[in-house]
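Undergrad: Test case, fold it:
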Amino acid sequence: MSEDLVRFLRARLDEDEQTARRATEGPWTAEVSSETGHCVIPSDAQSTREYVARTQLYAAAFDAEHIARHDPARVLREVEAWRAVLDFVETVEGSWHFLQLMDPLARVWRDHPDFNPAWLDA
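TA: Below is the predicted model of the structure:
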């Protein structure tokens, strides 16, 4: 079971990395303008018309800030960090540390169609 879970987690990290690498390079900034409203722009944009995302719902300012905080550069750093954690976790498989680390890692992707609920609290 643990090998399946580690394989599942590595596949999700690969997907996150691929998506981040295809996206407009970061860092991104949340901005507001009379022309575009609340939007997220790359740091090298010349105007808010060069947005990568535009938010229009009730929490538009907060949505834009959230999107900007999770730009591709940050996602790539997070993928690298999670891979390092998985590398460590695999060295302590079968120990208390393994179980303590794997459960919270698995919960991140519990809404993925390939997720196996048996992995939680196993």
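Undergrad: Please count neighbours and contacts with C-alpha atoms only from this point.
TA: Noted.
Undergrad: residue contacts, the residue nearest to the spatial centre of the chain?
TA: Residue closest to the mean C-alpha point of the chain, counted by Cα atoms, centre = their mean, is residue 75 at 5.2 Å. By Cα atoms under 8 Å, 6 or more residues apart in numbering, the residues touching residue 75 are 16-17, 20.
Undergrad: To compare with the earlier structure, here is another sequence to fold:
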Amino acid sequence: MTSIEEFIEARLGEDERIARAAFLAGTPTTAQWSADAPEVRSADSTLVVKHTWPKEAEHIARHDPARALQMCRALRCMIASLRLAHYIDDDTLDETLFHDDLRPLARVWRAHEDFDPEWEWAA
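TA: Model (predicted):
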């Protein structure tokens, strides 16, 4: 059985690989996409999506690879902070509380085959 922390790290790794693969060779990984419906273009004006509805174009551009990479970094920082916050003393992590706090994050990937239904979180 995979721990909830391992599950989340694996999903973040997948998201990073997919985001990096979406960048054209030589494009900085901070380059943001833009929407000009019906098209979406990369930072160097390369056409990414040829035709979509205006609201979809905004959504696609807003969730570009640069943002996906930034989100992965931010979530890893949050997980590290949560881990530190759940130490009872210098050597003892309260894993139950730590894992409970990770449940809402794991739920993002609840459709993934490795998601454990025991991690389900009721809002």
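Undergrad: one step back: which position in structure 2 aligns with the residue nearest to the centre of structure 1?
TA: The pairwise alignment with structure 2 assigns residue 75 of structure 1 to residue 68, based on TM-score structural alignment.
Undergrad: and if you look at residue 17 of structure 1?
TA: Residue 17 of structure 1 maps onto residue 16 in structure 2, by TM-score structural alignment.
Undergrad: I'd guessed its match sits against residue 69; true?
TA: Yes. Using Cα atoms under 8 Å, residue 16 of structure 2 makes contact with residue 69 at a distance of 5.8 Å.
Undergrad: any idea which helix or strand carries the residue nearest to the centre of structure 1?
TA: Assessed by DSSP states H and E, residue 75 of structure 1 sits inside helix 72-91.
Undergrad: Tell me where structure 2 has helices.
TA: For structure 2, applying DSSP state H gives helices covering 4-22, 54-62, 65-85, 95-106.
Undergrad: looking at these, which is closest to residue 114 of structure 2?
TA: helix 4-22 (7.4 Å; Cα to Cα).
Undergrad: Quick check: which helices or strands does that closest one pack against?
TA: Of the remaining helices and strands, those touching helix 4-22 of structure 2 by 3 or more Cα pairs under 8 Å, 6 or more residues apart in numbering; DSSP states H and E are helix 65-85, helix 95-106.
Undergrad: For those, could you give me a markdown table that also reports distance to residue 112 of structure 2?
TA: Shown next, in a markdown table, are those (distance: least, Cα to Cα, whole Å):
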| stretch | distance to residue 112 of structure 2 |
| --- | --- |
| helix 65-85 | 17 |
| helix 95-106 | 10 |
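Undergrad: and of those helices, who's closest to residue 117 of structure 2?
TA: That would be helix 95-106 among these, by Cα to Cα, at 10.3 Å.
Undergrad: same for that closest one, what does it pack against?
TA: helix 4-22, helix 65-85.
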